[in-house]
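[1] Sequence plus the predicted model coming up.
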Amino acid sequence: MRQLSKPAEPRRHKRQRTRLRAGRVADSSNTFLCDCLISDMSPAGARLKLPAEVDLPEEIVLFDELENTVALASLRWRSGCNAGIQYDVPPAKAALFSLTRQRALTRRYYALKD
């Protein structure tokens, strides 16, 4: 029996399944919104699993705890607890950010205000 090839995926970058990794989401003014789980990463974006009641803005800041990186991203889609984001600025080491509030996402008590 002849095997059919899989249809091409309509993405610029192939998704890379990853183990769920912890992350934190803030809005564009660096106000903490929620903790999340990061999966299905690619050079262009990622899938996030987060509380359904959290209303995400169009632009977010994402901190990846495993890699200790911060990325600026745009919300591309949302379905219940899942959301797809596209990086506007790719992930970079948190230590490179000069803004205190962006670096604050890396600290243990990041959700507390000064």
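    Great, that's in hand.

[2] Going by C-alpha atoms from here, please, whenever you check contacts or count neighbours.
    Will do.

[3] residue boundaries of the strands in this protein?
    Here the chain has its strands, by DSSP state E, at 21-27, 32-42, 45-49, 59-64, 69-79, 82-93.

[4] And those strands: which comes nearest Arg12?
    The closest of those to Arg12 is strand 32-42. By Cα to Cα, the value is 9.4 Å.

[5] Can you point out the buried residues in that closest one?
    Phe32, Leu33, Cys34, Asp35, Cys36, Leu37, Ile38, Ser39, Asp40, Met41, Ser42 (16 or more other Cα atoms under 10 Å).

[6] Presented hereafter is structure B, for comparison with structure A:
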Amino acid sequence: MTEDELRGKRRQRVLKGAAILTGINNSEVACTVRNMHPGGAELKVPVEARVPDEFLLYVATDGIGYKAVVRWRREDRIGVEFTGTERKPRWHYG
């Protein structure tokens, strides 16, 4: 099976700046959303970035914080599933 068949939903190609917010010491990792659908997304992250298995993905252009769970990792790409949304944390400047 191809990755698209395993995914179950077709993702729309996008190019959005985003931030992975961990809440650990109010830290964040800048990333790019490469493709997305209502249930998840593929993110491009710096290779050296430490990304936890669960985090809040804040997409400024959407004005939404997506609760995300990592489903796969490959080099500088991470596939996530969205488990809900929440407001942007007050400590985040964006």
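    Perfect, thanks for sending it. This structure is a prediction, so every number in the text was calculated from the model and none was measured.

[7] what would the strands of structure 1 look like in JSON lines with distance to Leu105 of structure 1?
    Listed next are these as JSON lines, based on distance: least, Cα to Cα, whole Å:
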{"stretch": "strand 21-27", "distance to Leu105 of structure 1": "7"}
{"stretch": "strand 32-42", "distance to Leu105 of structure 1": "8"}
{"stretch": "strand 45-49", "distance to Leu105 of structure 1": "17"}
{"stretch": "strand 59-64", "distance to Leu105 of structure 1": "7"}
{"stretch": "strand 69-79", "distance to Leu105 of structure 1": "9"}
{"stretch": "strand 82-93", "distance to Leu105 of structure 1": "12"}
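
[8] Pick the most buried one from these.
    strand 59-64 (a mean of 25; mean count of other Cα atoms under 10 Å).

[9] What are the neighbouring residues in contact with the most centrally placed residue in structure 1?
    Centroid-nearest residue in structure 1, with Cα atoms, centre = their mean: Leu62, separated by 4.6 Å. When contacts are counted by Cα atoms under 8 Å, 6 or more residues apart in numbering, Leu62 of structure 1 is found next to Gly23, Arg24, Val25, Ala26, Val70, Ala71, Leu72, Ala73.
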